[in-house]
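Student: what follows is a protein structure lacking sequence information:
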């Protein structure tokens, strides 16, 4: 079987949007490995092995492998054609046909039935072959692998060399041809894998622009799309289908991804809703921001040791559900959901095998059960089909790799998931369309030492700024004040004799605080707390000051100090405040609830 390097590895970008914004430049450099018509190849492999087994029982000659270019082959799923070989396509068979129509178009065609579990198990051979070149392979779905390009390309001596090594490994170890594409973001990488291209960094938008709008059918969109078997959040009474959306865009005169990308973002979100707005983001060469990662204080692990080693695929069904329910209970207890899962197995010989699975939205117990069963079946099948011998599996563990707060994926109490969020999204998009992008802003955590520096306001649906990782010596420990002032109001802190209280060079207070005076009218939150302009509040208690030395080694370094106080407001209620001193002047950073 001949293997060729990807054609036109560094092809110049096609005509399209010239400007690529900062979001595209920071998109994840992704490798997509695809096996064209994988469900058809897997079904054909299953059919061929059945023929070989029957021939072996009858001592007959081994059957000749079928050639898709010469023998018409059709794959059916729920009585409709999903894939057809070259000979069947030439005879007039098309995906979407019913069984009867396909039979009428090509009576001599070999008809096979789709088997999702067998497709998944057999695809482990391809994943294992790619694993020999680079670790960290994620299975998006049977037939498609994704991986980060940064580390492996440096190790292999460049992205072109990495693509060649993957092609050779899959062909040598499995006998199948695969395609490799490398680009910024998974969508551009998936489209680039068809012709086997490597798109220059920062040029994904230009590469995507001339593609027909039908390319959106393979978009890696999230939950809420009917073709993923999930109901639409925007229209709970029906399913939102990619084919229907593509047809609508075509009827509106949008024929290429470049046409879609040229539309204003606010107008797309207002007219079509957030699901199509995500497609618009992909067409512009960008990628949706991943869910905010959540890192629990203790790593989560669900693991079981098997009393009877696992050597048959039917055994996996019995151990999968208890293990999945154990992981689900741990996540529910912590209020988390898992969107990326690693399955690890240990054999009798001490060998460890692992595979990572991605998923659109939260993984349910049924999703985890399916992936455990598929993966165990894949490892066992790999050895049975001539791959590396695995031995009996004695231990299986589940490692959640990507966690998010459960509220971001939980369904609403009444109706489908996120109906209120969908209505709010439309309202915010409408406001942006009327008043401009800056009219609707949302907070984004960026990191910093002071409370006002930790959060930045950015336009809704825009790229969030990168988080500045700490450590931040002197940062306020949690819990932080519930109210943080963007413009801290000025205050005066006095002792019992009316003298100003300051923080000395040694980090001590010059006197015991007795009175807090609000110098000017501040935010409404101050008024509600009873801290009115010109009024003095009795200090009931205070903590020790915390000195902040910012860039103490430089001339532009700043020195500040924090002080937590409990004061009595005008309504005789006790109010906890956080004061900040700079150059002898006090301001209020925030109010505690």
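Tutor: Sure thing, it's come through. What you see is a predicted model; the values in this text were computed from it and never measured. Numbering: from 1, shown residues only.
Student: please make it C-alpha for all contacts and neighbour counts, starting now.
Tutor: Fine.
Student: hey, which helix is longest across this structure?
Tutor: In terms of residue count, the longest helix belonging to the chain (DSSP state H) is helix 313-334.
Student: give the buried residues for it.
Tutor: Residues of helix 313-334 classed as buried by neighbour count (16 or more other Cα atoms under 10 Å): 313, 316-317, 319-321, 323-328, 331.
Student: CSV for those, including distance to residue 367?
Tutor: Output for the buried residues of helix 313-334, formatted as CSV (distance: Cα to Cα, whole Å):
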residue, distance to residue 367
313, 17
316, 14
317, 13
319, 14
320, 11
321, 10
323, 12
324, 9
325, 11
326, 14
327, 12
328, 11
331, 14
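Student: ok, and here's another one to check against it:
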């Protein structure tokens, strides 16, 4: 294993952020104790673990800076990128320390020496980095080799570690295990590794057994480096450019099949894709398409056709033909994650219905088949939203919000769009009036819709004044709602204006 170690990395990061010269004595503190110090500070007597006042007493010109672990990771990111440029699969142990599996890079560069030269050249291009590289068997031994800048021969890690002090297991000096081993007279890693593993486990527990394996050079954990992500984006280049929707869709069939098959080969299916289309003159259209289930090849082609039809025939149509088409998966799920039905063994009825609806969309357009979605709002007409079939049924406003002033349950079953004129009369056949305080001096006694004859009202509820969007002159609405039941048992939701001569409308009907 290859280990790359940047000495005093917290000091390097803090010094760069503070803009201090490289020869300035610097100490990085956390919880009022020194966690790292520069070479100039150590030469003046500053040590890790000292209190801040003790460190300043040892070095009066000491620059004391707070630790910023987020900045350490940010500044170390270019180092990881430089290492990955030569040896993909870098494992960042912590900011300032990275590990690389040796097998792949040595085969590519022809040996360990070639790997060391390649990594050194990559790091040398970074001006602020001072790094040491070591090679040994196991992550712990490789780190110690990097701290000393040596290459340990295969199988030589136990001999390399045996003379190192026991404090090597805990460079920060906060481990109670190391303190106990020191009080027991165990001074070196070799002395600790010589103890029987069973006795170490019984006396010191799992942490002691883990440290015992490290001390003996038996830490054979492989590097869990980052694997380069699989590229699922597919691109279709059209030469010469095409200005007809059917021609582009025909040419895109193979691309759509490859898009779906590549995902399926990795056990994935796409639920949301981004379609990017570029014209020969640089115009571009980008749109994301979401599917309630998973996108098949036919679904992808339909969305290619729909987007091109809207773009090539719309007011902002491009001045040239389509030059490039790109399919980018935005959200994917494991294959089989979407269950097609809750009833029946195979869901054949649901699948047949889905194919039929998709066929209607193909013939009539994306918005020809709509699905209702429960939406948030106060007005009954605002409580539903129609989305195109296949798109994710997501409400524009959350129905879980309190929505004060909304109509209480039960909700009406039929919404009238537009509302129908209605007659709501008192016992003297005068329109029912609602005062500014929301009171009815004369309750409703007769009700009728449109020009139909009025019938007697058997029960009613309300009124409920609604004063909404009062801050907007265009959208302000001040009305009153009532629920009416006539002698035939029919229930209606009626809305009226709060004026001396009100007008009433039927908004909805209850089943």
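Tutor: Cool, the structure landed. Computed from a prediction, not measured in an experiment: that's the story for all the values here.
Student: please state their TM-score.
Tutor: Overlay of the two chains. TM-score (TM-score structural alignment, normalised by the length of the second structure): 0.43; 242 aligned residues with a Cα RMSD of 3.4 Å.
Student: what is the nearest of the buried residues of helix 313-334 of the first structure to residue 428 of the first structure?
Tutor: When those are compared for distance to residue 428 of the first structure (Cα to Cα), residue 331 wins out at 31.9 Å.
Student: does the closest one touch residue 337 like I think?
Tutor: Yes. Counting by Cα atoms under 8 Å, residue 337 is a contact partner of residue 331 of the first structure at 6.1 Å.
Student: returning to that earlier point: helix or strand right after the longest helix of the first structure?
Tutor: Next in sequence after helix 313-334 of the first structure, counting helices and strands by DSSP states H and E, comes strand 336-347.
Student: got the angle for that next one vs helix 313-334?
Tutor: For strand 336-347 of the first structure against helix 313-334, the angle between stretch directions is 140 degrees (axes from the mean of the first three to the mean of the last three Cα atoms, to 10 degrees).
Student: C-terminal to strand 336-347 of the first structure, what's the next element?
Tutor: Following strand 336-347 of the first structure in sequence, per DSSP H and E, is strand 352-358.
Student: next, the buried residues of the helix or strand that that following strand is followed by.
Tutor: Using DSSP H and E, the helix or strand that follows strand 352-358 of the first structure in sequence is helix 365-384. By neighbour count on 16+ other Cα under 10 Å, the buried set for helix 365-384 of the first structure is 365, 368-382.
Student: likewise stretch 34-43 of the second structure?
Tutor: Per 16+ other Cα under 10 Å, stretch 34-43 of the second structure contains these buried residues: 34-42.
Student: can I get those residues in JSON lines with secondary structure?
Tutor: Shown next, in JSON lines, are these (DSSP: H, G, I helix; E, B strand; the rest coil):
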{"residue": "34", "secondary structure": "strand"}
{"residue": "35", "secondary structure": "strand"}
{"residue": "36", "secondary structure": "strand"}
{"residue": "37", "secondary structure": "strand"}
{"residue": "38", "secondary structure": "coil"}
{"residue": "39", "secondary structure": "helix"}
{"residue": "40", "secondary structure": "helix"}
{"residue": "41", "secondary structure": "helix"}
{"residue": "42", "secondary structure": "helix"}
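Student: and which of those is nearest residue 418 of the second structure?
Tutor: residue 35 (72.2 Å).
Student: the closest one contacts residue 9, doesn't it?
Tutor: No. The criterion here is Cα under 8 Å, and residue 35 of the second structure misses it with residue 9 at 10.8 Å.
Student: and residue 125 of the first structure, what element?
Tutor: Per DSSP H and E: helix 116-131 holds residue 125 of the first structure.
Student: which strands or helices does that helix pack on?
Tutor: Under the contact criterion of 3 or more Cα pairs under 8 Å, 6 or more residues apart in numbering; DSSP states H and E, helix 116-131 of the first structure touches helix 38-57, helix 159-174, helix 365-384.
Student: can you check which of the ones you listed gets nearest to residue 282 of the first structure?
Tutor: Closest to residue 282 of the first structure of those, according to Cα to Cα: helix 159-174, at 22.6 Å.
Student: C-terminal to that closest one, what's the next element?
Tutor: Assigned by DSSP H and E, the successor of helix 159-174 of the first structure is strand 179-184.
Student: what angle separates that following strand from helix 159-174?
Tutor: Going by the same axes, to 10 degrees, strand 179-184 of the first structure makes 150 degrees with helix 159-174.
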